[in-house]
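S.K.: With the sequence up front, the predicted model follows.
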Amino acid sequence: MSNPQAAPGQSAPRVVVSLATYNEAENVAPLIEAIRDFAPDAAVLVIDDNSPDGTGKIADEVSARLKDVDVIHRSGKLGLGTATLEAISYAIQNNYDYLLNMDADFSHPPRFIPAILAGMKDHDVMIGSRYVPGGGVEGGFNLKRKFMSSGINLYARTFLGLRTRDNSGAFRCYRVSKLAQIDYAKVKSRGYSFQEEILFWCKQVGCRFGETPILFENRRAGISKINSREAVTALWIIFRLGVGRLLGRV
C-alpha cells in the first residue's frame, strides 16, 4: 500500500506510529504487524513502562525481526502523557514528518490509519473521531461511560476553546514541525488529560484540525487502566488552562 500523501515526484512523508504500553503482552506483536498492513512504510515506536507481563521483551523481539521498530524502556508506570511526550521528542529528534499515536490494545483499529494520514494533506492535526458522522463505539457506551465521555469533550471545548468533537481520544496524527513549536515546559498533564491539553497547545501554535470517523472497538485482551483519580485530575488541569486562556495568561 503506497502512502497517499506523496505527490508525483516527491518522497512520501516520514511517519512514526507511537504505542504507549503497560501490560499489553497479548496485543503488542499482532498490533505492530497490523499497523504494517495499513502503513507498510511507517516506523513504529513502542514506549513500555516496565510492564510486569513482559510486554517490553516481546516488543524487543518484534524489533529484532522487523525493521524500523524501536522500543523505549522506562523505569515504571510514568503516565500516558509522559509517554506521548517521549514520542513527540523522538519524532522531532529523528526528523519525522508525522507522528501518529494510537492505543496499544486494538481499540483503535489500524484499518483507519490510511484515512487519518490522508487528512494530513490539509491539516496539522487529524483526529480519529468517534463523534463525527460515521464514527462510533463498538456496542455503544453504557450510560456511565457515555456521560463521562460526552461530558469531558463538552468540558474541553468550553474551557479550551476547541471546536473538534473528539478531544479525549488518543487516535490522532500530528505534523511534527508544528509540535516542535510548542513550549513543553508549560504542559501540566501526565495522565489522560494530556489528550485535551496537547490539542490546546496545538491550537496556540496555529494548527489546522481535522477529524475522520473511526469505530472505537473493545480491547482484545488485558484490562482498562483508566481510574477515577486521573479523571478528577484531568478536569482540574483543563479548568486551570481554561481560566488562564480567558485571562490571557497562556
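M.R.: That came in fine, so what should we check first?

S.K.: can we go C-alpha only for contacts and neighbour counts from here?
M.R.: Will do.

S.K.: For stretch 90-103, buried residues please.
M.R.: Going by neighbour count (16 or more other CA atoms under 10 Å), the buried part of stretch 90-103 is Tyr90, Ala91, Ile92, Tyr96, Asp97, Tyr98, Leu99, Leu100, Asn101, Met102, Asp103.

S.K.: what does stretch 21-34 give?
M.R.: Going by 16+ other CA under 10 Å, stretch 21-34 has these buried residues: Thr21, Tyr22, Asn23, Glu24, Ala25, Glu26, Asn27, Val28, Ala29, Leu31, Ile32, Ala34.

S.K.: Between these, which sits nearest Val15?
M.R.: Nearest to Val15 among the buried residues of stretch 21-34, counting by CA to CA, is Ile32 at 14.0 Å.

S.K.: Check the secondary structure at that closest one for me.
M.R.: helix (DSSP: H, G, I helix; E, B strand; the rest coil).

S.K.: which residues sit in contact with it?
M.R.: Val44 (CA atoms under 8 Å, 6 or more residues apart in numbering).

S.K.: any idea how far it is from Ser189?
M.R.: As judged by CA to CA, to the nearest Å, Ile32 and Ser189 stand 27 Å apart.

S.K.: Equivalent analysis for Leu66, please.
M.R.: Separation of Leu66 from Ser189 (CA to CA): 33 Å.

S.K.: Please say which of those two ends up with more neighbours.
M.R.: Ser189 (20 against 15; other CA atoms under 10 Å).

S.K.: just checking, that one touches Ile237?
M.R.: Yes. Ser189 is within contact range of Ile237, at 7.0 Å (criterion: CA atoms under 8 Å).

S.K.: structure B:
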Amino acid sequence: MAKTVVVIPTYNEIRSISAVTERVLRTVASADVLIVDDNSPDGTGDLADTMAESDPRIHVLHRSEKNGLGAAYAAGFRWALDRDFDYIVEMDADGSHQPEELPRLIALLDGGADMAIGTRWIPGGVIKNWPAYRKLISRAGTAYARILLQSKLHDLTSGYRGFRADSLRLIDFGTVNSQGYCFQIELAWLFERSGGRIGEFPITFVEREEGVSKMSTGIVVEALTKVTGWGLASAFGRAPERLSLPAAGATSR
C-alpha cells in the first residue's frame, strides 16, 4: 500500500482542525497527516501538538510567520519528500474539502496519475452554501485562467489535490514563487504543460462554517496578474521551463 500523507496548512483554524484531522484518519487509517501551522495566534499550533502527542500518525511543522499558502505547501511538500512518502495530498483545514472523498483521489494516483485534482466544475461536482456571486467570480476566474493558459483542466484553483512523490520531487520550489491560490494555478499548469498524467474527480465543496476565510483582494490581484503574465509569455514563446515527468499524456475522469 502506498505511503500517503495529507498536508493541511493552518492559520487560526483551532475550531476546525481537530475534526478535519479525525475525519481524514478515520477515512484512510493508513495515512499520516502533516499540519503546517503559520504561528497561529489562536493556539492552533498548540492544539496540533497535543493531537500529535496522542496519535503517531499526526505530525506538526511550525513556521515562524504567516507568509502565504504557497510557501506553507512548499514547506510541507519538502517535509514529506524527505520522509519518503509515496503520495502527498493537500487539503484545506476549514472543512470545505470532504475527507470522505480521499479514496477517489488516491485511486487516481494508484492508477498512474501524476496529479489528481478534486474538481467543482465537472458533472457531479457540488458547491454548498456559496451565494450566486461567489460562484460567478470563481467560474469567471477559472475560465479566464483556462483561456490565457490554454488549459484543459476544469478547476485550476482547487486546493483538494494529490501528487505522486516521484513527480513532485522534480519541482524546484525555489522557482515556484506564487502565494495564495495562485500557487495552485501555477503548480497545475506546470504539470499540464509538462505532459503529466492528471486525473480529475468531482467533489462536494462546502463553505466553511467556522473561522474566517483567508481570501483577500491581494490574493485575487496576484492571481490575475500572474496568470495574465504567464499567458502572454506563453503566447510569445517565453513560458517557464517544463518538468521531465515520467510519462506523457493527461487523463481526466
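M.R.: Structure received. Fair warning: this is a prediction, and the values are worked out from it, not measured in the lab.

S.K.: Fetch the TM-score of the aligned pair.
M.R.: TM-score for the superposed chains, counting by TM-score structural alignment, normalised by the length of the first structure: 0.91, backed by 238 aligned residues with a CA RMSD of 1.3 Å.

S.K.: one step back: in helices, which of the buried residues of stretch 21-34 of the first structure fall?
M.R.: Among the buried residues of stretch 21-34 of the first structure, the members found in helices (DSSP state H) are Val28, Ala29, Leu31, Ile32, Ala34.

S.K.: any idea how far the second one is from Leu143 of the first structure?
M.R.: Okay, so that is Ala29 of the first structure. 33 Å.

S.K.: ditto for the last one
M.R.: Here Ala34 of the first structure is placed at a distance of 32 Å from Leu143 of the first structure (CA to CA).

S.K.: quick one on the thing from earlier: switch the ones in helices among the buried residues of stretch 21-34 of the first structure over to a markdown table; also include distance to Gly210 of the first structure.
M.R.: A markdown table is the format used below for those (distance: CA to CA, whole Å):
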| residue | distance to Gly210 of the first structure |
| --- | --- |
| Val28 | 28 |
| Ala29 | 30 |
| Leu31 | 25 |
| Ile32 | 25 |
| Ala34 | 24 |
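
S.K.: For those, which two are the farthest from each other?
M.R.: Counting by CA to CA, the most remote pair of these is Val28 and Ala34, 9.9 Å apart.

S.K.: What is the burial count for Ile185 of the second structure?
M.R.: With other CA under 10 Å as criterion, Ile185 of the second structure counts 23.

S.K.: what does it align to in the first structure?
M.R.: Aligned by TM-score structural alignment, Ile185 of the second structure pairs with Glu196 of the first structure.

S.K.: Also Val5 of the second structure?
M.R.: Alignment note (TM-score structural alignment): Val5 of the second structure maps to Val16 of the first structure.

S.K.: Repeat that for Arg23 of the second structure.
M.R.: Under the alignment (TM-score structural alignment), Arg23 of the second structure pairs with Ala34 of the first structure.

S.K.: Nearest residue to its match in space, ignoring adjacent ones along the chain?
M.R.: Closest residue to Ala34 of the first structure apart from its sequence neighbours, by CA to CA, 6 or more residues apart in numbering: Pro110 at 6.3 Å.

S.K.: In contact with the counterpart of that neighbour in the second structure: list those residues for me.
M.R.: In the second structure, the residue paired with Pro110 of the first structure is Pro99, using TM-score structural alignment. Going by CA under 8 Å, 6+ apart, Pro99 of the second structure touches Val20, Arg23, Val24, Thr27.

S.K.: Recalculate using a threshold of 7 Å.
M.R.: Arg23, Val24, Thr27 (CA atoms under 7 Å, 6 or more residues apart in numbering).

S.K.: Not counting residues beside it along the chain, what's closest to the last one?
M.R.: If the residues on either side of it in the chain are set aside, Thr27 of the second structure comes closest to Glu100, at 5.8 Å by CA to CA, 6+ apart.

S.K.: does the one you found count as helix, strand or coil?
M.R.: helix.

S.K.: Could you do Leu154 of the first structure as well?
M.R.: Three-state assignment for Leu154 of the first structure (three-state DSSP): helix.

S.K.: Can you tell me the residue that sits opposite it in the second structure?
M.R.: Per TM-score structural alignment, the equivalent position to Leu154 of the first structure in the second structure is Ala143.

S.K.: Can you give me the distance of its match to Ala72 of the second structure?
M.R.: 26 Å.

S.K.: okay, these two: which has more neighbours?
M.R.: A side-by-side neighbour count of Ala143 of the second structure and Ala72, using other CA under 10 Å, places Ala72 first with 25 against 17.

S.K.: is it true that that one lies in a strand?
M.R.: No. Going by three-state DSSP, the assignment for Ala72 of the second structure is helix, not a strand.

S.K.: which ones are touching the aligned partner of it in the first structure?
M.R.: Correspondence of Ala72 of the second structure to the first structure, assessed by TM-score structural alignment: Ala83. Taking CA under 7 Å, 6+ apart, we find Ala83 of the first structure in contact with Ala20, Ile47.

S.K.: Could you rerun that using 10 Å?
M.R.: 18-21, 46-49, 72, 74, 77, 89, 190-191 (CA atoms under 10 Å, 6 or more residues apart in numbering).

S.K.: Next: Glu211 of the first structure.
M.R.: 115-116, 119, 123, 125-132, 135, 164-166, 172.

S.K.: do the same with Val176 of the first structure
M.R.: 15, 88-89, 91-93, 95-100, 124-125.

S.K.: Dump those residues into CSV; add secondary structure and distance to Thr212 of the first structure as well.
M.R.: Output for the contacts of Val176 of the first structure, formatted as CSV (DSSP: H, G, I helix; E, B strand; the rest coil; distance: CA to CA, whole Å):
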residue, secondary structure, distance to Thr212 of the first structure
Val15, strand, 18
Ile88, helix, 22
Ser89, helix, 26
Ala91, helix, 23
Ile92, helix, 25
Gln93, helix, 28
Asn95, coil, 26
Tyr96, coil, 22
Asp97, coil, 20
Tyr98, strand, 16
Leu99, strand, 16
Leu100, strand, 14
Asp124, coil, 13
Val125, strand, 11
